[in-house]
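**Q** give me the fold of what follows.
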Amino acid sequence: MVEFAMHNAWLVPLLPAIAFLIIVFLTRPWQRLSSLVCIAGMVGAFVFAALAAYGVFTNEEFTKHSMVYATRWFSMPGLHIDFGIQLDPTSAMMMFMVSMVSTLIFIYATGYMEGDPGYSTFFAYVSLFGASMLGLVLSSNLLQMFIFWELVGLCSYLLIGFFTHKVSAREAAKKAFVTCRIADFCLLLGLLSIQIVFGTLDMVKLAEIIPNFRAYTSEGILVMIAVLVFIGPVGKSGQFPLHVWLPDAMEGPTPVSALIHAATMVVAGVYLVGRTMFLFEQVPSVMELVAFTGAFTALFAASIALTQREIKRILAYSTVSQLGYMVLALGVGSLSASMFHLWTHAFFKALMFMGAGSVLHALHHKADVWEMGGLLKKMPITGWTFVVGGVAIAGIPPFAGFWSKDEILAVTLDSGHTLLFLMAALTAFMTAFYMWRLIFLAFFGAEKPENHPHESPWNMTLPLVVLAGLATVGGLMGTPWKNYWGEWIFFSGSHIHAHHGEPNYMVMIGSVVLALCGIGLAYRLYLADSEKATAKELARRFSGLHALSYNKFYVDELYLWINHNLVDGAAKVFYLFDLFIVDGFINALGAITKLAGDGFRIFQTGRMQNYVLIFFLGVLVIAIVMAFSNPSSAGLILGGVK
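**A** Prediction:
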């Protein structure tokens, strides 16, 4: 069975794709049946993914070579495109994680979306979403990956704007779509450049060719290609300055937020950079760009999350920050650390988004954490599982986030980038602070009498319990005391630098101290009612900094100003140019020329008698003019007539 699953891993994305078609064309009138078809498709994908992943993890050959199953899709002189699947530790880990987390989210959605008129449509969309992401992670060449990359973007657009009656949802969907199109255009240019320069988009072949790129092109061209390729993940994975769409993506239903932030769209960008590390490692300057982009994004987003009030918005900026961690790890050359954090992040971030959805479901979509309080008593399953997620993301051992975050800190320190390490460490402190600020405000403290919360139904709480368990133990496979056994399973397909040797106990102890300090400060400022006044007083005392953070450093406003003034202003200039120059002056010249042609055409009849008449009239006019201008000449003429 394992061999069958490995040789037929193409069924993993196919099953949810078939579920999408069944819902659209057959079961859409029956809501429950549609959700069952959706879940069945993803459960089938998970079973195949688990069996195939087991085969990959237990076969040492996969530590040296990838297994590619491909068939010719398109061929012409100079261009051959194969479509297929590529199995190795990284793709096996991704398809296992995506299918497992998606299955839990789909089960959760049956409770969250109950009663919605678009229930069947929603499950059709999420089936296509899951199929697109699974197709992306298994793609054997970059063109195939780009096709699924765009399908993922399409699904995000449909799901972020799912509540079409809400203007904010429609605008958020357009914002996500347009922002990602900017990045995807640059990615497409990069892929076209790779095809032109190297003659293939097959990733196995490119991994062999690009290390000898000087036989094909110059380093400057390779730098340009690497930057263009990186811009795609900057948009898709919400890195600065194209991060602005990701927090607004919370306008979609909460299961969509969990899918986008944990298992599908945003991790696609990190995965693409990891998949093409054979390109980036050849250009150290671009690796520096990747590392600093990730570190700045992590710190920047964390500083925004400090002051946000809406529960899902806090989690959204947390996702941007954690993605920055993953990109930082890639920039310092550690694919293993980046993929490890992607693995653990999927568990605790899906858990917290779904926990937030449970809270919103109970409070009738009241989202301000300052208006919550005491929810732990009325919603114990949601509350305690959310606490597990908070401990995991803060980096407290033995929870999952501790191992993966410390791996990133360790490889960053080993790389010699002290500034990047300090930025990552400060981000760790801020992460613990803002996440436990949310937990203390929402789940602890005094209850709000106007709220009447209740625990969510079993189909919403069961996935929370499972994810809480994964957030607890999901990082143990990467513990250094297991000699990086987890790295060997998931990430050994890369020959990029990874952190080896003895564990860095100073980094471990330091990160735990930072996390505890962050949690302690949040406890001091936000748990007791008397201290909440202190927090508000601090916000008033540092109102300028607070306003910068709360208003997201006015990046959205800057983009709006650029759009309204520069883009719209340029459009007005071009409009006036078209109106007065093209439609006015140029068209006037054409009209004058046409009018002159029409006038001269009167004299060009083609008849001899008309030409003789015109000749005679011309002579007569000349004679008259000469006569009146010279009287003597007139007398001679008149005498001649006599």
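
**Q** only C-alpha atoms from now on, for both contacts and neighbour counts.
**A** Will do.

**Q** helices or strands up against the helix or strand where residue 622 lies?
**A** According to DSSP states H and E, residue 622 maps onto helix 608-629. When contacts are defined as 3 or more C-alpha pairs under 8 Å, 6 or more residues apart in numbering; DSSP states H and E, helix 608-629 packs onto helix 631-641.

**Q** packing partners for the helix it packs on?
**A** Going by 3+ C-alpha pairs under 8 Å, 6+ apart, helix 631-641 lies up against helix 608-629.

**Q** other residues contacting the helix it packs on?
**A** The contact list for helix 608-629, computed with C-alpha atoms under 8 Å, 6 or more residues apart in numbering, reads 633-634, 637.

**Q** quick one on the thing from earlier: so for the helix holding residue 622, what gets flagged as buried?
**A** Going by neighbour count (16 or more other C-alpha atoms under 10 Å), the buried part of helix 608-629 is residue 627.

**Q** what about it, distance to the chain center?
**A** Using C-alpha atoms, centre = their mean, to the nearest Å, the mean C-alpha position of helix 608-629 is found 82 Å from that of the whole chain.

**Q** what angle do helix 631-641 and it make with each other?
**A** Calculated by axes from the mean of the first three to the mean of the last three C-alpha atoms, to 10 degrees, helix 608-629 forms an angle of 130 degrees with helix 631-641.

**Q** which one's the longest helix in the protein?
**A** helix 167-198 (DSSP state H).

**Q** what is the helix or strand following that one packed up against?
**A** Where DSSP H and E defines the elements, the next helix or strand beyond helix 167-198 is helix 203-209. In terms of contacts (3+ C-alpha pairs under 8 Å, 6+ apart), helix 203-209 is packed against helix 277-280.

**Q** residues in contact with the helix it packs on?
**A** Looking at helix 277-280 with C-alpha under 8 Å, 6+ apart, the contacting residues turn out to be 206-207, 210-211, 226, 286-287, 335, 496.

**Q** compare with the first, here's sequence two:
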Amino acid sequence: MSSLFLTVLFPLLGFIILVIGRERFSENLSAWVGVGAIGLSFLTTIWVGVNFVNQGQIDFTQHLWTWFSVAGLAPSISFHLDGLSLLMMGMITGVGFLIHVFASWYMRGEAGYARFFSYFNLFVASMLVLVLADNLALLFLGWEGVGLCSYLLIGFYYHNPANGFAAIKAFTVTRVGDVFLLIALFLLYQQFGTLNIATILAHAQQVLAYVPHETAFWISVMLFLGAAGKSAQIPLQTWLADAMAGPTPVSALIHAATMVTAGIYLICRMHGIFELTPEVLQGIAIIGAVTLIVAGCAALVQTDIKRILAYSTMSQLGYMFMAVGAEAYQAGLFHMLAHAFFKALLFLSSGAVILACHHEQNIFKMGGLRKKIPFVFACFVIGGGALAAMPWITVGFFSKDAILGQVYAQGLMQQLPIYQQLYWVGVVGAFLTSIYTFRLILVVFFGQEKTHAHALHGITYWLPLAILLALSTTLGAALKHPVETLLTTAHIPALNIPLALEQQIIHAEHQAVWIALIGVLVAGMVWIVFKQPLEKWTQSWLGQRIITLFYAAFGFDALYQLLFVRPYQLIAKLLGHDPIDQVWLILPVLVKSGHHAASTRQTGSLREYTSSIAFAAVILLMVLIAIQII
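**A** The predicted model follows:
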């Protein structure tokens, strides 16, 4: 396991080589370096994982060097391997490698080919630093690294100003969450005197028991807000849909295996802090539930194929937050892994559709594609089925329904109606997911062809999709038990459900499945049988208002524009001429005025000079007399 550091070193070296070579490298050489670096990182992860299991799954920490030392704070560059970090490493490097392979095909002919892969490699390296860090200072370095890379990749097509604005928006909104995370780090260091994660978790209960409860409360809240920024949860969710401005492989990497999973990882890694504040956990579950409904409604009316998938990502992240808020950490983490498989499949498949349709992204300008690109159609059916948790054959069925069942169980075990209510919110979310997913499939692959599509070829195109397709089926579900074993060794608790409640939980899960299937039926009826009445309703006054509301994702962007952006712009305008500087300019004005007044008195007239002296003498005499009298 001494080779653990190589998992980070390989993509970092790939980034450095590509930055140095940049314009001098051919596309083939850039692809070999970029894809090869992640491939080597993935192979190292497998090697490290096999050794970890063979040696009894004992935690391992690799100290490289001390980062800095200031007044007792001396965080190290040290990587910690346990079941949770191994799961994250496997997901990041494995799915990331497949996305890199696909990107080598997708980005052919694009300007900045080497630049693209340099950013891609740095992104993976930063994410690996985040999940392997043994202290929160190093974790924060990786946290900021993925934020920087997201800005570079979302704004990759920087010649279009709209893409630049989308990158700035993503960077700014996630930075708000980063500020909250930084506050949490300050509070933790104040209480524990260290940022070492293992030390904090080992002493959390003892240390925080002797301080006011508000301290633990605010630490948990700040950690959650930091996680919400990266994982696009209300109120910091507005950046995610606009992140579609980047190339499609970027969307797959950000929204499947890397950046958006950072928030889930942070909460699960620091679960010992959150469990001291059950009210915060309930709040996390509620916010996750609200986010999944808001995102589900928004996805119903989008016309851009990538924005539909973006809102579905936000919705699935809501399920994960609902799970960890209900202390079903293992269920949330397994859904995170399953989501990485089927969402990467859907995003890469959407990229194939976009290329086949000559960069068209409006689903209503496609249609009839199942005959032109049947393999991509199969990928969408399996990936969409996993997203909608179609029973028995998709990985989403085994992950999402487990979340709903455990949330329902938590309500029964703790006698808290809020969790049972959240279960029903999750069921409604599953219903919406089925509708918008199969709406997408029906509109794009059935009906009349509106844009001529050409066939797609190349092993770097179909092989990543084929592997992800297989992992999105029950083959991916076979990983559930190994994942649970890994997480148990990492001290990530499982939700223990009493045998007496098992039948109720199974009934609740089956109920969610049937409602999801009804959603598929509704999608078919609405977009095939009742297509004409639907079009008439959308043109009505009520229909237009509802669609506008859903399309704008309930107007959070407009609200933030009103509350934050416009006041900031007004203040910037008022301060544009620097009023402080203007105040200091009074001094030269006074000097200049005095100089002007004095210079105008230089007339050369003896009479004026004599009268002035006499007048001044009289004034001076009067002042002296007044002083004597006083």
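
**Q** overlay the chains and give the TM-score.
**A** Overlay of the two chains. TM-score (TM-score structural alignment, normalised by the length of structure 2): 0.89; 595 aligned residues with a C-alpha RMSD of 2.7 Å.

**Q** ok so, going back, of the contacts of helix 277-280 of structure 1, which is the nearest to residue 471 of structure 1?
**A** residue 335 (21.0 Å; C-alpha to C-alpha).

**Q** all helices for the stretch 101-250 of structure 2, in order.
**A** Along the stretch 101-250 of structure 2, counting by DSSP state H, counting those that start in this stretch, helices occupy 113-132, 136-154, 161-192, 197-208, 213-230, 239-242, 248-252.

**Q** again with the stretch 451-600 of structure 1
**A** According to DSSP H, counting those that start in this stretch, the helices that the stretch 451-600 of structure 1 contains are 458-473, 485-491, 505-526, 529-541, 543-550, 555-561, 568-576, 587-600.

**Q** possible to save those as TSV with mean neighbour count and distance to residue 452 of structure 1?
**A** Putting the helices of the stretch 451-600 of structure 1 into TSV (neighbours: other C-alpha atoms under 10 Å; distance: least, C-alpha to C-alpha, whole Å) gives the following:
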stretch	mean neighbour count	distance to residue 452 of structure 1
helix 458-473	21	18
helix 485-491	22	44
helix 505-526	18	22
helix 529-541	14	20
helix 543-550	16	29
helix 555-561	13	35
helix 568-576	13	48
helix 587-600	12	70
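
**Q** for residue 54 of structure 1, which of those helices is the nearest?
**A** Closest among these, using C-alpha to C-alpha: helix 485-491, at 9.7 Å.

**Q** mean deviation of that closest one from structure 2?
**A** Following superposition, helix 485-491 of structure 1 is found to deviate from structure 2 by 3.3 Å on average (mean C-alpha distance after the TM-score superposition for structure 1).

**Q** quick one: that helix to chain centroid distance?
**A** From the chain centre to the centre of helix 485-491 of structure 1 is a distance of 26 Å (C-alpha atoms, centre = their mean).

**Q** now, among the contacts of helix 277-280 of structure 1, which is nearest to residue 450 of structure 1?
**A** The nearest one, if we look at the contacts of helix 277-280 of structure 1 relative to residue 450 of structure 1 and count by C-alpha to C-alpha, is residue 335, at 48.9 Å.

**Q** identify the spatial nearest neighbour of that closest one, chain neighbours not counted.
**A** If the residues on either side of it in the chain are set aside, residue 335 of structure 1 comes closest to residue 274, at 6.0 Å by C-alpha to C-alpha, 6 or more residues apart in numbering.

**Q** residue in structure 2 matching that neighbour?
**A** Superposed on structure 2 with TM-score structural alignment, residue 274 of structure 1 falls opposite residue 268.

**Q** who are the contact partners of that match?
**A** Contact partners of residue 268 of structure 2, counting by C-alpha under 8 Å, 6+ apart, are 324, 329, 492.

**Q** the second one -> structure 1?
**A** Using TM-score structural alignment, the equivalent of residue 329 of structure 2 in structure 1 is residue 335.

**Q** what residue is smack in the middle of structure 1?
**A** With distances taken as C-alpha atoms, centre = their mean, residue 236 lies nearest the centre of structure 1, 2.2 Å away.

**Q** quick check: the equivalent of that one over in structure 2 vs residue 175 of structure 2, distance?
**A** Aligned counterpart of residue 236 of structure 1 in structure 2: residue 230 (TM-score structural alignment). Residue 230 of structure 2 sits 9 Å away from residue 175 of structure 2, going by C-alpha to C-alpha, to the nearest Å.

**Q** how about residue 592 of structure 2?
**A** 47 Å.

**Q** again, but for residue 454 of structure 2
**A** 41 Å.

**Q** neighbour count winner among the two?
**A** residue 175 (19 against 14; other C-alpha atoms under 10 Å).

**Q** can I assume residue 85 of structure 1 sits in a strand?
**A** Yes: judged by DSSP: H, G, I helix; E, B strand; the rest coil, residue 85 of structure 1 forms part of a strand.

**Q** kind regards, and thank you for your time.
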